[in-house]
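1. got a predicted model here, sequence first, then my questions.
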Amino acid sequence: MKALVIGDPLLSSERLETAVKKIMGDVEVARVDWKPASDEEFWFLRSEVEKKGPSAGRPPKEIFDHVGDVELIITHHTPINAEIVAAAKKCRIIGACRAGVENVDVATASKQGIAVFHTMGRNAHAVSDYAIGLMLAEMRNI
């Protein structure tokens, strides 16, 4: 199986590759990183994709060097727009390592028979820790 992992400033392609190989074993992995010019640009584009969908972002052109012959695409915040999905002729699965799939064109993927998954609850421990901390702070009038 061939996979494409697409990292970003928050989660590198190297870490995604390590996770994919740990879970799937012997898999050929191509890596691309989405690197906007600055942190400000990254946060702006990320916000635009959240509000307007994957067509609002500017994914790296290097994706097209690999996407045509992979069966699996794993991303974090990188926009996976209709153009990328259309070029992913052999792809069967697109995974977003986040709670939502706002950055993936799910409608186009579904039309091509590509399953899309996301990782609901990945921040559950951090949220529960924060909630307990807030309760303790409230009880102690902090």
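-> Looks like it came in fine. Numbers count the residues shown, from 1 in each chain.
2. going by C-alpha atoms from here, please, whenever you check contacts or count neighbours.
-> Fine.
3. list the contacts of residue 75.
-> 5, 6, 7, 94, 95, 96, 97 (CA atoms under 8 Å, 6 or more residues apart in numbering).
4. please redo it, this time with the cut-off set to 10 Å
-> Shown in contact with residue 75 (CA atoms under 10 Å, 6 or more residues apart in numbering): 4-8, 11-13, 16, 32-34, 94-98, 103-104, 118.
5. narrow those to those in helices?
-> Of these, the ones assigned to helices by DSSP state H are 13, 16.
6. only whichever of the contacts of residue 75 are buried, select them in PyMOL.
-> PyMOL command restricting the contacts of residue 75 to the buried ones, with burial defined by 16 or more other CA atoms under 10 Å:
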select buried, resi 4+5+6+7+8+11+12+13+16+32+33+34+94+95+96+97+98+103+104+118
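7. excluding chain neighbours, give the residue nearest to residue 45 in space.
-> Excluding the flanking residues, the one nearest residue 45 by CA to CA, 6 or more residues apart in numbering is residue 57, at 5.7 Å.
8. so that neighbour versus residue 118, what's the distance?
-> Note on residue 57: its distance to residue 118, by CA to CA, to the nearest Å, is 19 Å.
9. take this one as well and set it beside the first:
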Amino acid sequence: MTTVLAAGDEFVAPQLFVDALRDAAPGTDLAFRTLRSPWPVEPFGPVGGVDEASGSEEGVLKALGDAEIALTQMAPFTAKVFEQAPALRLISVCRGGPVNVDLAAATKAGVVVSYAPGRNAAAAAEFAIGLMLAALRRIPASDAELRKGVWRGDYYAYDNAGIELDGTTVGLVGYGAIGSIVARVLNAFGSHVLVADPYTDPARAAADGVELVPLEELLRRSSVVSLHARLTPETRHLLNADNLRLLPEGAVLVNSARGGLLDYEPLPALLAGGRLGALALDVYDIEPPPADWPLHHAPNVITTPHLAGATRQTAHRAAAISAGEVARFLRGEPLRFVANPEVLPGGAPQ
């Protein structure tokens, strides 16, 4: 019998992991332990040296016991946890990256760490399109004003009128699973799509009907810019005071990817000066933003509380991808998404 910890939360509940693994590994003799963290009711944060985690090291250790496998989304798997959980062999994290796992400590302990790319791609792509439309057509502002009894007929005045996606040049910074879906939808709207991504094959971009360009060219030419890159040390503040000034006057900027991709400090001045016509933000440099955050009351700013991936389908898909990795591990088959392949037999990626 293999003991498995299903360490869920208020989005991907422990039972989703249990059900998904039973479906993925029918007939396997499994015993389950469960743990539920308070995310997203309580924000994630750093725990014991890992980022974006929810819960405590002590809670994880108590729930783990002699479990050999763990499925999780937010539970902190730190150096302390690995030191005190010698039976652990695999952690399957149902996120695009295992940021809540101390990967160096896991590797040192010989624990395989898998992850779940693409789990929220459809949800995040749809949300990004929704933010674009909301910003371009002033949907939240006009709704709020009408609820106050203000009929803004002047939005029909030429200088105040919105912009269509049809025929508009939209720049996507990053062209992975999410960015490529966004591009497909924008192509259906009739947008001209630019992509800045050094890892994208030009032949693939051409086949997808998008134009692959350097970042600075994308910023100069795009009326709408949407971020879809992964956050790494190289991409932190990829958009900043220097290159944001390249945008056309009145451009719309959308960030539903990671707060760290964007330098938020220059945004109020760029809005006030008209370089930015609107901002639509789902992620922030500090989450949640503090009460004195200057963009809270700035005009032409749409803010949502990190909701891009919040669909029921995402929760089920995340659990299913992670359970599929566990099932392959139990059957001795190659895993699809391994963060530390050096711990595998032979040290080679599977």
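-> Received the coordinates, thanks. Quick caveat: nothing in here was measured; it's all calculated off a predicted structure.
10. doesn't residue 83 make contact with the residue nearest to residue 45 of the first structure?
-> No - under the criterion of CA atoms under 10 Å, residue 57 of the first structure makes no contact with residue 83, lying 11.9 Å away.
11. these two: which is more packed in?
-> The residue with more neighbours, out of residue 57 of the first structure and residue 83, is residue 57; 22 against 12, by other CA atoms under 10 Å.
12. ok, so what distance separates the more buried one from residue 80 of the first structure?
-> 9 Å.
13. overlap of the contact sets of these two?
-> Joint contacts of residue 57 of the first structure and residue 80 (CA under 10 Å, 6+ apart) are residue 103.
14. measure the residue nearest to residue 45 of the first structure to residue 43 of the first structure for me?
-> Counting by CA to CA, the gap from residue 57 of the first structure to residue 43 of the first structure is 11 Å.
15. who touches both of these two?
-> Contacts common to residue 57 of the first structure and residue 43, judged by CA under 10 Å, 6+ apart, are residue 49.
16. among the contacts of residue 75 of the first structure, name the ones in strands.
-> 4, 5, 6, 7, 32, 33, 94, 95, 96, 118 (DSSP state E).
17. possible to save these as JSON lines with distance to residue 110 of the first structure?
-> Output for those, formatted as JSON lines (distance: CA to CA, whole Å):
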{"residue": "4", "distance to residue 110 of the first structure": "19"}
{"residue": "5", "distance to residue 110 of the first structure": "20"}
{"residue": "6", "distance to residue 110 of the first structure": "20"}
{"residue": "7", "distance to residue 110 of the first structure": "23"}
{"residue": "32", "distance to residue 110 of the first structure": "24"}
{"residue": "33", "distance to residue 110 of the first structure": "25"}
{"residue": "94", "distance to residue 110 of the first structure": "10"}
{"residue": "95", "distance to residue 110 of the first structure": "13"}
{"residue": "96", "distance to residue 110 of the first structure": "15"}
{"residue": "118", "distance to residue 110 of the first structure": "14"}
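18. wait, which of the residues you listed is closest to residue 51 of the first structure?
-> Here the nearest of those to residue 51 of the first structure, counting by CA to CA, is residue 96; it sits at 16.7 Å.
19. tell me, how many residues neighbour residue 84 of the first structure?
-> Around residue 84 of the first structure there are 20 residues (other CA under 10 Å).
20. surely it forms part of a helix?
-> Yes - assessed with DSSP: H, G, I helix; E, B strand; the rest coil, residue 84 of the first structure lies in a helix.
21. since that was my last question, I'll sign off now.
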